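> got a predicted model here, sequence first, then my questions.
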Amino acid sequence: MQIPAEAAEIEPGHAYTWRISFPDLPADPGSRRPASYNQAAHLAAACSAHLSDRPPPFALAIACSFELTSSIDLSALEGALLHLIRRHEVLRTCCRRTARSVSIHVRTPEETHLERVDAGPLLSRVATRAHLHELLRLVDPVTGPLMVAGAIVREGSATVHVVYDHLVADVLSAPITVADLARVYEDLVHGRRPDPAPAGSYLDFAREERTHNLALRAQDEQLQHWRGFLTDGGEHPPAFPLDLGVRPGHVHPSVNRTRTLLPGPLTDQLETACRTSGGSLLTGLLAATAATLREEGGPDIYRALMPINRRGQHRYSRSIGWFINAVPLAIPAPRSASLASRLALARAGYEPARQQADVHSVRAQQLLRSADATSEVHRPVSFFSYLDFRTAQGAEHPSTRTATVHAWSSACNGSLLWFHRNHSGLHLNSLHADTPLARQTTDSLAHRLVRTLLSFSE
């Protein structure tokens, strides 16, 4: 389940933290790697913020928390963490500031070590939550580190945290991390040798993605959906359609909240109703979000960016990295229509967008708008995401069933809607500007959305 760190329920215990340690010697010149489109945009925004003494706008830290039960072997846990870092090349990257930007370098597995720090006892849930929040705030794409880990150890159990800067991981990296760590920890505790094979490297994926996208030209057929989206009045990035009370040009602190929209049985009922009417739970959520926003005073067409997972089913399927591309959605919200009609409109808006997944949003913007990655970082962005954690890579391991994911940002001017499903039901994690109007608007939106989803289920 994806929840804010402030909502985490972590039992007290003795805290330990780990940070990656590399040799003091400078990285080999051949270790430099080109940044992916996502990484380049992230670093550009972060560098701009550092230079102006602002918190990095829209920069995210992503963490996962899970439980180990039985007496904890700290050496085995440390070994599992080191195995994870050596297995996934992107976790061995470090950033170095240059005169104009930041360069990315990768270290070898042999150069990579961990430093353990005894952080002492945490005697209350307030203290454990504060500790997790502190870990989230440690990572930084410009100054580093890009990853930290921690454990709160008790007699017979431990809560393990792994925190990534978004530069090296996405939300789907969380269940992969949990499954990898739990599996290798079990192997080490029982004297088994973990699988030494490296995972498919995100850095290789980034190179392949750039090669494909650099060959694109503005007139190419592959950009047809992007051209249509922008020609029909779509902005890039699309703005959240309701008033959040944000001041133009001002960077607002963010607030992160999770609500359960439907329990498991009602989620199953909604999915059945959507399938019976020719759709799916995803198209049902798209149609419901579009209809709800219109009823709250929004437009007749809901426009948003939607993240698409680019791992595929083979080489990168169990790899950690930022394998996400954002595609533009335009979902009509008719004032009166049957469920089947709404789902058909949602599907017609989603399918062409999904087929654009290999055209990166940054490259599309470069070709069609000639804009740089940081020109609109203060816009109140509209963002729609849906994940089914029951079927994500890594979900087969029992430790992922009760694991939690945390996304943290120091600032946000829009509203990011992360819908997710797990074994307990359908949930909405939202990150939005921390203004009184934004809180009121998102509360009203969530309440009306529940009513809309229930009406779809009837």
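All right, it came through fine.

> from here on, contacts and neighbour counts on C-alpha atoms
Noted.

> secondary structure element for residue 228?
According to DSSP states H and E, residue 228 maps onto helix 224-231.

> give the next helix or strand downstream of that helix.
Following helix 224-231 toward the C-terminus (DSSP H and E): strand 254-263.

> buried ones in the next helix or strand after that following strand?
Downstream of strand 254-263, the next assigned helix or strand under DSSP H and E is helix 264-276. Residues of helix 264-276 classed as buried: 266-275 (neighbour count, 16 or more other C-alpha atoms under 10 Å).

> neighbouring contacts of helix 264-276?
Residues from elsewhere that reach helix 264-276, judged by C-alpha atoms under 8 Å, 6 or more residues apart in numbering: 280-281, 283-284, 339-340, 343, 423-426, 453-454, 456-458.

> quick check, distance from it to the centre of its chain.
26 Å (C-alpha atoms, centre = their mean, to the nearest Å).

> can you check stretch 405-423 too?
Once both centres are worked out by C-alpha atoms, centre = their mean, stretch 405-423 turns out to sit 8 Å from its chain's centre.

> how about the secondary structure of the residue nearest to residue 261 when sequence neighbours are not counted?
Spatially, and ignoring its direct neighbours in sequence, residue 261 is nearest to residue 427 (5.2 Å; C-alpha to C-alpha, 6 or more residues apart in numbering). The local conformation at residue 427, judged by DSSP: H, G, I helix; E, B strand; the rest coil, is strand.

> and residue 427, how many neighbours does it have?
As a burial measure, residue 427 scores 22 neighbours (other C-alpha atoms under 10 Å).

> so what's it up against?
Shown in contact with residue 427 (C-alpha under 8 Å, 6+ apart): 258-262, 419-421.

> so which of those is the closest to residue 17?
Nearest to residue 17 out of the contacts of residue 427 is residue 258 (C-alpha to C-alpha; 26.8 Å).

> wait, that closest one sits on residue 3?
Yes: counting by C-alpha atoms under 8 Å, residue 258 does reach residue 3; the two are 5.5 Å apart.

> what's the overlap in contacts for the two?
Shared contacts of residue 258 and residue 3 (C-alpha under 8 Å, 6+ apart): residue 429.

> buried ones in the longest helix seen in the chain?
Longest helix of the chain, by residue count under DSSP state H: helix 436-457. Buried residues in helix 436-457, counted by 16+ other C-alpha under 10 Å: 438-439, 441-442, 445-446, 448-450, 452-454, 456-457.

> could you do stretch 297-316 as well?
By 16+ other C-alpha under 10 Å, the buried positions in stretch 297-316 come out as 298-311, 316.

> in addition, the following structure is provided for comparison:
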Amino acid sequence: MEFLQILDSDIRPGGLIEWIPAAPGGLGAWHRDPRGTSHNHEQHLRSAHDYRRATRREGGREAWLGLAVEFDQQIDFPAVQGALLAWINRHEVLRTHVRLDGPDVARYTTDPGTVLLRRSRIGWYHDPRLLIEQIAGSFDRATTPMHWPAYRFATVARAGSFTLFFAADHSLVDGYSLVNAQYELRELYQAARERRPAALPPTGSYVDFSSSERTAADAADDRHPAVAVWREFLGGADRLPPFGILPAPPTGAGPPPAQHSHTTLLLDDDATRALTDRATALGGSLIGALLAVAALVYHRHGGCRFTTLMPRHTRHHVEFHGALGWFVALAPISVDVSDDPDFALALERTMVSLDRAREGASLPMLRLAELIGIPPEPKFVVSFMDTRGVPGAVEADAGAAVALRSHTYADDEVYVWFNRTPGGLRLHSRFPAGGDGPGEAGLAAFLNEFAHLLASIAAGG
């Protein structure tokens, strides 16, 4: 399943309709919800308010995640509406809102069946670029975490087919939410067309998870195991990559340009299996192999200690496996390559770091910042997901669904995503555009060398 910046995606022209959630009476009709807000959500919300004060810009911060699901059949508008309302009723995170109240946060929630959908016909588009820009702009404006709803749906219909779009602020969804959602939305639509119950298992609420996670994290102090892991990580060197990824700081008063992106199929399924088998034989794993190879290439570009942050899902209980929400913690990864190790030794060190990182990810970043002053905004992140076990994964990987992300304007962030899909191993990345330094060329050289070394190791080299 591809994970594309929306401006890089391929959307076929057609008739655009936006489906906008609404609640009669507004938030004044909702009940005050005593359940706690996750640290992730609070940190994200406060950052959004800081951004608005600094830029005086309304709308989202281009911090949304989304989905495009293809249907090879004539659109059935009542079925679309029925499916979307059933999905909103299924996932409580789409029926709750958190707002700042001075130093505190306040949550408001509404019951299933109280949210309506307003259909807005935008028009027919013949030019795909204009269509993409319209959808992207609408999603940018609609997905601010400061207002409800921080999400929106759209459909693009044409003769014999249509595409269903969804976008939500990051506080409501994560990567696994999207790969689960593509199957859920398809099943809910077919169930609505056939007037039958959807064949979906029950799912838990991210709001419940947030409350329990908050309570546990707030009870932690500086004796928590995660604190020791982070102190060790922050005491190391090379906390930003030195191989020319980041451009020189901007000198003008204007905002930085939109980040560039890169996507490719690194290895097909057979080669990915070969790489996994080799890593397993050495006591490692696929993600361990990816990080070890990155560390080796990093050393070739002058680095002594490869360090990055890695998102780890927190869906540890089965009730949350299919829930929408931001079930993510950040794990600190550090691999010493100062003595020019071979792949086997780099993999061994990486697996030790991954094991330690599990403890590091057991507290949210905002709570760690309160305890030991960790900077709250990660700058260099490497992510890994394996989507093969999700229903509909084969069809999605063949193009039936695409995960989307907003464009980003940061001039000091590099994100790399590895996705293990039924078709193999995909790489997606975003990074600063231009600048006075090597910037894009430095990252391109690094990624090319990484791909070649990875393929060589997978082939037994």
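Everything's here; your move. Here the structure is a predicted model, which means the values were calculated and not measured.

> give me the number of neighbouring residues for the residue nearest to residue 362 of structure 2 when sequence neighbours are not counted.
Closest residue to residue 362 of structure 2 apart from its sequence neighbours, by C-alpha to C-alpha, 6+ apart: residue 226 at 6.1 Å. Other residues within reach of residue 226 of structure 2, judged by other C-alpha under 10 Å, total 23.

> now the one 4 residues further on
In terms of burial, residue 230 of structure 2 registers 21 neighbours under the definition other C-alpha under 10 Å.

> alignment lookup: it to structure 1.
Using TM-score structural alignment, the equivalent of residue 230 of structure 2 in structure 1 is residue 226.

> how much space separates residue 289 of structure 1 from residue 407 of structure 1?
22 Å (C-alpha to C-alpha, to the nearest Å).

> if you could redo that for residue 85 of structure 1, that was the one I meant.
When distance is defined by C-alpha to C-alpha, residue 85 of structure 1 is 20 Å away from residue 407 of structure 1.

> same check, this time on residue 336 of structure 1
According to C-alpha to C-alpha, residue 336 of structure 1 and residue 407 of structure 1 sit 36 Å apart.

> neighbour count: those two, which is higher?
The neighbour comparison of residue 336 of structure 1 against residue 407 (other C-alpha under 10 Å) goes to residue 407, with 24 against 9.

> touching, the more buried one and residue 4? I think so.
Yes: Residue 407 of structure 1 is within contact range of residue 4, at 6.7 Å (criterion: C-alpha under 8 Å).

> buried residues in the helix or strand encompassing residue 107 of structure 2?
Taking DSSP H and E as the definition, one finds residue 107 of structure 2 inside strand 104-109. If you call a residue buried by 16+ other C-alpha under 10 Å, then strand 104-109 of structure 2 has these buried ones: 106-109.

> centre of the chain to it, how far?
24 Å.

> same question, stretch 255-268 of structure 1
Centre to centre, stretch against its chain (C-alpha atoms, centre = their mean), the figure for stretch 255-268 of structure 1 is 18 Å.

> give me the mean deviation of it from structure 2.
Superposing on structure 2 and averaging over aligned pairs (mean C-alpha distance after the TM-score superposition for structure 1), stretch 255-268 of structure 1 comes out at 2.5 Å.

> pick the one among the contacts of helix 264-276 of structure 1 closest to residue 369 of structure 1.
Distance to residue 369 of structure 1, by C-alpha to C-alpha, is smallest for residue 283 among the contacts of helix 264-276 of structure 1, at 29.2 Å.

> how close does that closest one sit to residue 449 of structure 1?
Going from residue 283 of structure 1 to residue 449 of structure 1 by C-alpha to C-alpha gives 14 Å.

> over to residue 171 of structure 1?
Per C-alpha to C-alpha, residue 171 of structure 1 is found 24 Å from residue 449 of structure 1.

> cool, residue 430 of structure 1 as well?
Distance from residue 430 of structure 1 to residue 449 of structure 1, counting by C-alpha to C-alpha: 13 Å.

> first-to-last residue distance for stretch 91-103 of structure 2?
Taking C-alpha to C-alpha as the criterion, the two ends of stretch 91-103 of structure 2 lie 28 Å apart.

> sorry, wrong one. I was asking about stretch 189-204 of structure 2.
Stretch 189-204 of structure 2 has an end-to-end distance of 21 Å (C-alpha to C-alpha).

> pull out the buried residues from it.
Buried residues in stretch 189-204 of structure 2 (16+ other C-alpha under 10 Å): 189-193, 198, 203-204.

> closest one of those to residue 26 of structure 2?
residue 204 (25.1 Å).

> please say which position in structure 1 that closest one maps to.
Aligning on TM-score structural alignment places residue 204 of structure 2 opposite residue 200 in structure 1.

> that match reaches residue 315, doesn't it?
Yes: using C-alpha under 8 Å, residue 200 of structure 1 is in contact with residue 315, at 5.5 Å.

> if I look at residue 385 of structure 2, how far off is residue 328 of structure 2?
12 Å.

> I meant residue 25 of structure 2, not that one.
Taking C-alpha to C-alpha, one finds residue 25 of structure 2 at 33 Å from residue 328 of structure 2.

> neighbour count winner among these two?
Neighbours per residue (other C-alpha under 10 Å) separate residue 25 of structure 2 from residue 328, with residue 328 holding more: 19 against 8.

> residues contacting that one?
Applying C-alpha under 8 Å, 6+ apart, we find residue 328 of structure 2 in contact with 174, 311-314.

> repeat for residue 327 of structure 1
Neighbouring residues of residue 327 of structure 1 by C-alpha under 8 Å, 6+ apart: 305-308, 353-354, 356-357, 360-361.

> so stretch 160-167 of structure 1 aligns onto which residues of structure 2?
Taken onto structure 2 by TM-score structural alignment, stretch 160-167 of structure 1 occupies residues 164-171 there.

> what sits up against the matching stretch?
40-41, 44, 60, 63-71, 139, 143-145, 150-156, 325-326.

> and that stretch, how far from the chain's centre?
Between the mean C-alpha location of stretch 164-171 of structure 2 and the chain-wide mean there is a distance of 11 Å, by C-alpha atoms, centre = their mean.

> any idea how far stretch 318-329 of structure 1 is from the chain center?
9 Å.

> what span of structure 2 lines up against it?
Using TM-score structural alignment, stretch 318-329 of structure 1 corresponds to residues 322-333 of structure 2.

> would you mind measuring the gap between the ends of the matching stretch?
27 Å.
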